[in-house]
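Asker: Sequence and computational prediction follow.
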Amino acid sequence: ERQRAGDHADEATAGASDDSYESEEEDPFLQRQSQLRTFQRGDFQVGGMIGQGSFATVHKAKQLATARDVALKVVRPESELDFGTGPNGSTPAVSYKDVLKAMKQEVLLMEMIGSHPNIVEILGTAEDCRVFVMERAASDLYTIVKQQERNLPFQLAKLWAAHMLHAVHFMHEHGVVHQDIKSSNVLIFSDRSAKICDFGLARRSKPTMSVDRELVTLWYRPPELLMGESTYTPKVDEWGVGCILLEMMIGLSPFKGKPDCICQCPHITHRNYNSDQLMKIFAVVGTPKDRALLARQACTVHFSKWPIFPAKLEGTVKRMCTAERLWRGKGDMPGEQEVDEKAAAWHFIIAGLLNLDCKERLTAEQALRSRLFAPSKRPTSSSVSRSPDGKAPPAVAAGGEGQ
């Protein structure tokens, strides 16, 4: 349910390693030693599993020396992993060595980024980067959105939107592209802060990068990859944030493509094509008409004869922007004019982040300068009181495990 269908074995090799190096031994970045604190397994009281991915599991734990609640990300033993076979029964392209390399890359990348209040903190490692020690969250955004359905207060949506954008801008400024921005990778803490986690698919960024494999979880995959561009930019992360903003509005992932709707074309740029995913995007943001944009796409043969979809995003945003969801818990309910203004501000930022043309897509920095985040004229409060129906908005959404 958390989009694992889009997380294939490629994730073990899709990380930070520079494309020009054949092996870990040749890449100076991977020769660096982590400066993080080194822990032993005995330093923690390990509890139950609270999450899992293709190659690692996440467990809640308590650091015995400090009684601090933490989360441990642990690479699976080689005996638990099935890498399948390569073409014609050959050796698979991904090995356990690649998995361990990806774990080390994740640690080094997060050290390279440095500390930021909206990026989850790695406290240390154990067993030669086979175990990460991380701060533990109260929940994750996927869980909260699912619990709240279409009732997530816009005050929280706006706060978390800003936190995500600050994190993306910071990591891009430090030369890292995440490549897996999705709601389940946004952790929510007890102080209501949102932090991006899971840099397992991240890499050192360049202004333009070559498409050489399947990239980004399907439901959050940007159109330039789906349509077959041969290169991509760090703005794949901004597309992911745009998807999450719309997800917070409508209460579910907006583009839930079926993973088996792929083509059999041999060219590498077709590896990211999915007809159902692309059609769901067009049905919301409209069919692209720019000839220069379409000329860059390798997969136009698959969708050039589709019906023309009109853009429906503005109407969707306007329907979701209600006075009840915009109300801050103090003072009068917002009037019709204020509701329309807020709807326009939300539409501007979501449409900008979900621009089909990555060259025109808003950067995180540009999005943070938009009208949505301008100082409010209405009185605000550091705490949120009860909504008009008498129910308190979620502190961080009860019941989520986080991580």
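Answerer: The structure has been received and is ready for your questions.
Asker: only C-alpha atoms for contact and neighbour calcs from this point on.
Answerer: Noted.
Asker: Let me see the contact set for Val168.
Answerer: Val168 sits next to Asp237, Glu238, Ala364 when contact means C-alpha atoms under 8 Å, 6 or more residues apart in numbering.
Asker: which non-adjacent residue is nearest the second one?
Answerer: Beyond its immediate neighbours in the sequence, the residue positioned closest to Glu238 (C-alpha to C-alpha, 6 or more residues apart in numbering) is Leu353, lying 5.8 Å away.
Asker: Now tabulate the contacts of Val168 in TSV and tack on neighbour count, secondary structure and distance to Leu123.
Answerer: Formatted as TSV, the contacts of Val168 follow (neighbours: other C-alpha atoms under 10 Å; DSSP: H, G, I helix; E, B strand; the rest coil; distance: C-alpha to C-alpha, whole Å):
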residue	neighbour count	secondary structure	distance to Leu123
Asp237	27	helix	25
Glu238	28	helix	27
Ala364	24	helix	27
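Asker: Off-centre distance for stretch 354-370?
Answerer: Centroid separation for stretch 354-370 versus its chain: 16 Å, with C-alpha atoms, centre = their mean, to the nearest Å.
Asker: Repeat that for stretch 188-205.
Answerer: That offset, for stretch 188-205, works out to 8 Å (C-alpha atoms, centre = their mean).
Asker: Can you list the buried residues in that stretch?
Answerer: 188-189, 192-205 (16 or more other C-alpha atoms under 10 Å).
Asker: Run through the helices of the stretch 51-200 of the chain in chain order.
Answerer: Assigned by DSSP state H, counting those that start in this stretch, the helices in the stretch 51-200 of the chain fall at 96-113, 141-148, 154-173.
Asker: Would you mind saying which of the ones you listed lies nearest Phe132?
Answerer: Set against Phe132 and scored by C-alpha to C-alpha, the helices of the stretch 51-200 of the chain come closest in helix 96-113, at 8.0 Å.
Asker: buried set for the closest one?
Answerer: 96, 98-110, 113.
Asker: quick one: it to helix 154-173, angle?
Answerer: Interaxial angle of helix 96-113 relative to helix 154-173 (axes from the mean of the first three to the mean of the last three C-alpha atoms, to 10 degrees): 100 degrees.
Asker: Please, where are all the helices along the stretch 301-403 of the chain?
Answerer: 313-320, 323-326, 336-353, 364-368.
Asker: can I get those in a markdown table with distance to Leu152?
Answerer: Below are the helices of the stretch 301-403 of the chain laid out as a markdown table (distance: least, C-alpha to C-alpha, whole Å):
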| stretch | distance to Leu152 |
| --- | --- |
| helix 313-320 | 10 |
| helix 323-326 | 7 |
| helix 336-353 | 14 |
| helix 364-368 | 21 |
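Asker: then this one, side by side with the first:
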Amino acid sequence: MNAYEKLECIGAGTYGQVYMAKDKETGEVVAIKKIRSLNEVQGLPVTTIREIKVLKCLNHPNLVELKEVVVSSENDDDDAEFTDMEEPLDYCHGSIYLVLEYIEHDLTGLIDRQHQFNDTEIKCLMKQLLDVMEYMHSIDIIHRDIKCSNLLMTRDHLLKVADFGLARSLRGDQFFTNKVVTLWYRPPELLLGATSYDASIDMWSVGCVFAELYIGHPIFQGKTELEQITKIFDICGTPTTESWPDYKFLAHSSTFVPEKAKPKRLREYLIREATARKRILPKGALELIEALLVLDPEQRLRASDCLSAQYFNVRPYPPDDPKKLSPITNLPPSHEYQTKKIRREQAKQMNGGGANNHSNSNAGTGGGRGSRPISPPGASSGGRSRQSASKDVVDVCVKTEVKKEDSSSAAKKEATCGLSRLWKVQHISEQDGQTIVNLYQGYQVTVKGNGLSIRSALNIREKAQGSLRRKGKECATIINV
């Protein structure tokens, strides 16, 4: 990678880092995605293989361009110089880099900087997004992680879809994993356990993006899968056999769908949230968002249907060329990683120089941001206190074994769930040489033994004995945490 000079880290996640860099020979600014794992044990991550394959076979003006793939035989351990990492990542036998075109902004970064898109700009962005979705879906490729931070935008409002690590073809396999799509943008059928799905999962995410552009924050912000589906039902109503005939056949329908029906109030919610930002939601936009955020995937609008909707055929008309819109000249490059870093620094100042809270987004979380925008320099950010920082939601797999003296069917069912479920941590603390992990759903894990770090427990790097408690009553034994 001697041909490029790193300038700044603009993204980070489970895959590795993304850097803004400059070609030393031509001066061209590019984005370089450094892949985290490349060694003789793990090999090349499947997400990287998918991303390269998809970007090589697709050709559309609204897809980020892959310029080249570079494999370096030498280790590049300067990550700490450009990021908040305290130690360099573990690379073996070189690294692999995806050299992509550099785009100044992503939608999350712009929204976090309190940038408000006008109606014409939103219509232009949505038309571009639907155009590329129609193209991908027409050749049976789904993205599976549409969200604002994966939608890049130039200063001239040209939209580019990025991050194809979860993309795949619908041809061949009939069943897929449902652990895809970032939580806040994940459709209800995946949350209820569907493993057979189609392009409609992308369209739910498109509807979430559409709403976010108007209301200024993600429409559904759950911390766990249960909380996420609950928030969806609170706004979109609960399913019935009339509104969604097949929902009862999904694995988690009996667990996640409440017995008491909730009415649909999506339109009222959107109008209220838009009004709070002194915005008026056009009727056509409301109708299109409602048609996208339909619980039943069979009834959800497809991209081609959306493009022929009345919304795009009334004033203000979306320009054929985004460059006809006024360019964004009053904001620096804005990406989610950068705005999150600014928010952490503001929170650190508010807390008197407390430790940074490192949290990267991935497909299993809500993307690491809330509805609160970045405070301008010198303003109060209203950040969380250090006391509440430990309540950040992370994943932990709890494997349990039912105790002989408590073999009731309920206890067996609860303990069996732990074998295959990913639980959400609410709070972590240490007491009397034990690590106490409080989980949502009322469970508590106690890991015995001094010196067992929280990180090792959560990353399943060490075995430890402990117990699983529900509302204070021990019902199972932890055999591996």
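Answerer: Received, thanks. Everything numeric in this text was worked out from a predicted model, so none of it was measured.
Asker: can you tell me which of the helices of the stretch 51-200 of the first structure comes nearest to Ala397 of the first structure?
Answerer: Here helix 141-148 is closest among these (C-alpha to C-alpha), at 5.4 Å.
Asker: Quick check: the closest one compared with the second structure, mean distance?
Answerer: With mean C-alpha distance after the TM-score superposition for the first structure, helix 141-148 of the first structure departs from the second structure by a mean of 1.4 Å once superposed.
Asker: against the second structure, where does that helix fall?
Answerer: Residues 107-114 of the second structure are matched to helix 141-148 of the first structure when aligned by TM-score structural alignment.
Asker: that's a helix at Met49 of the first structure, yeah?
Answerer: No - using DSSP: H, G, I helix; E, B strand; the rest coil, the secondary structure at Met49 of the first structure is strand, not a helix.
Asker: Alignment lookup: it to the second structure.
Answerer: So Met49 of the first structure corresponds to Cys9, using TM-score structural alignment.
Asker: For the closest residue to its match other than its chain neighbours, give its distance to Leu458 of the second structure.
Answerer: Distances taken as C-alpha to C-alpha, 6+ apart put Tyr19 closest to Cys9 of the second structure, at 4.3 Å, once the chain neighbours are dropped. Look at Tyr19 of the second structure and Leu458 of the second structure: by C-alpha to C-alpha, to the nearest Å, they are 29 Å apart.
Asker: out of these two, which sits in the more crowded spot?
Answerer: Comparing Tyr19 of the second structure with Leu458 by other C-alpha atoms under 10 Å, the one with more neighbours is Tyr19, at 23 against 17.
Asker: So which of the buried residues of stretch 188-205 of the first structure belong to strands?
Answerer: Counting by DSSP state E, the part of these found in strands is Ile188, Ala194, Lys195, Ile196, Arg203, Arg204.
Asker: thinking again about what came up before, residues near the match of Met49 of the first structure, how many?
Answerer: That count, for Cys9 of the second structure with other C-alpha under 10 Å as the rule, works out to 21.
Asker: do the same with the one 4 residues further on
Answerer: Around Gly13 of the second structure there are 15 other residues, counting by other C-alpha under 10 Å.
Asker: can you check Leu190 of the second structure too?
Answerer: 23.
Asker: Stretch 20-32 of the second structure maps to which residues in the first structure?
Answerer: Counting by TM-score structural alignment, stretch 20-32 of the second structure lines up with residues 60-72 of the first structure.
Asker: Show me what counts as buried in the matching stretch.
Answerer: Lys60, Ala61, Lys62, Gln63, Asp69, Val70, Ala71, Leu72.
Asker: on that earlier part again, tell me which of the helices of the stretch 301-403 of the first structure lies nearest to His169 of the first structure.
Answerer: Across the helices of the stretch 301-403 of the first structure, closest to His169 of the first structure is helix 364-368 (C-alpha to C-alpha), at 5.3 Å.
Asker: neighbouring contacts of that closest one?
Answerer: Ala162, Leu165, His166, Val168, His169, Glu238, Ile349, Gly352, Leu353.
Asker: Could you find which two of those residues are furthest from each other?
Answerer: Of all pairs in the contacts of helix 364-368 of the first structure, the most separated under C-alpha to C-alpha is His166 and Gly352 at 16.2 Å.
Asker: Check the gap between the aligned partner of Trp219 of the first structure in the second structure and Ser138 of the second structure for me.
Answerer: Matched by TM-score structural alignment, Trp219 of the first structure corresponds to Trp184 in the second structure. Distance of Trp184 of the second structure to Ser138 of the second structure, computed by C-alpha to C-alpha: 26 Å.
Asker: Same question for Ile436 of the second structure.
Answerer: 50 Å.
Asker: cool, and Glu290 of the second structure?
Answerer: 23 Å.
Asker: those strands in the stretch 201-350 of the first structure, which residues are they?
Answerer: 203-204, 209-210, 231-232 (DSSP state E, counting those that start in this stretch).
Asker: what's the closest of those strands to Phe39 of the first structure?
Answerer: Between these, strand 203-204 lies closest to Phe39 of the first structure; by C-alpha to C-alpha that is 25.5 Å.
Asker: which residues in the second structure does that closest one align to?
Answerer: So strand 203-204 of the first structure sits over residues 168-169 in the second structure, by TM-score structural alignment.
Asker: who's in contact with that stretch?
Answerer: Here stretch 168-169 of the second structure has contacts from Arg50, Val54, Asp140, Ile141, Ile142, His143, using C-alpha under 8 Å, 6+ apart.
Asker: Isn't the third one up against Leu170?
Answerer: What that stands for is Asp140 of the second structure. Yes - if you go by C-alpha atoms under 8 Å, Asp140 of the second structure and Leu170 touch, sitting 5.3 Å apart.
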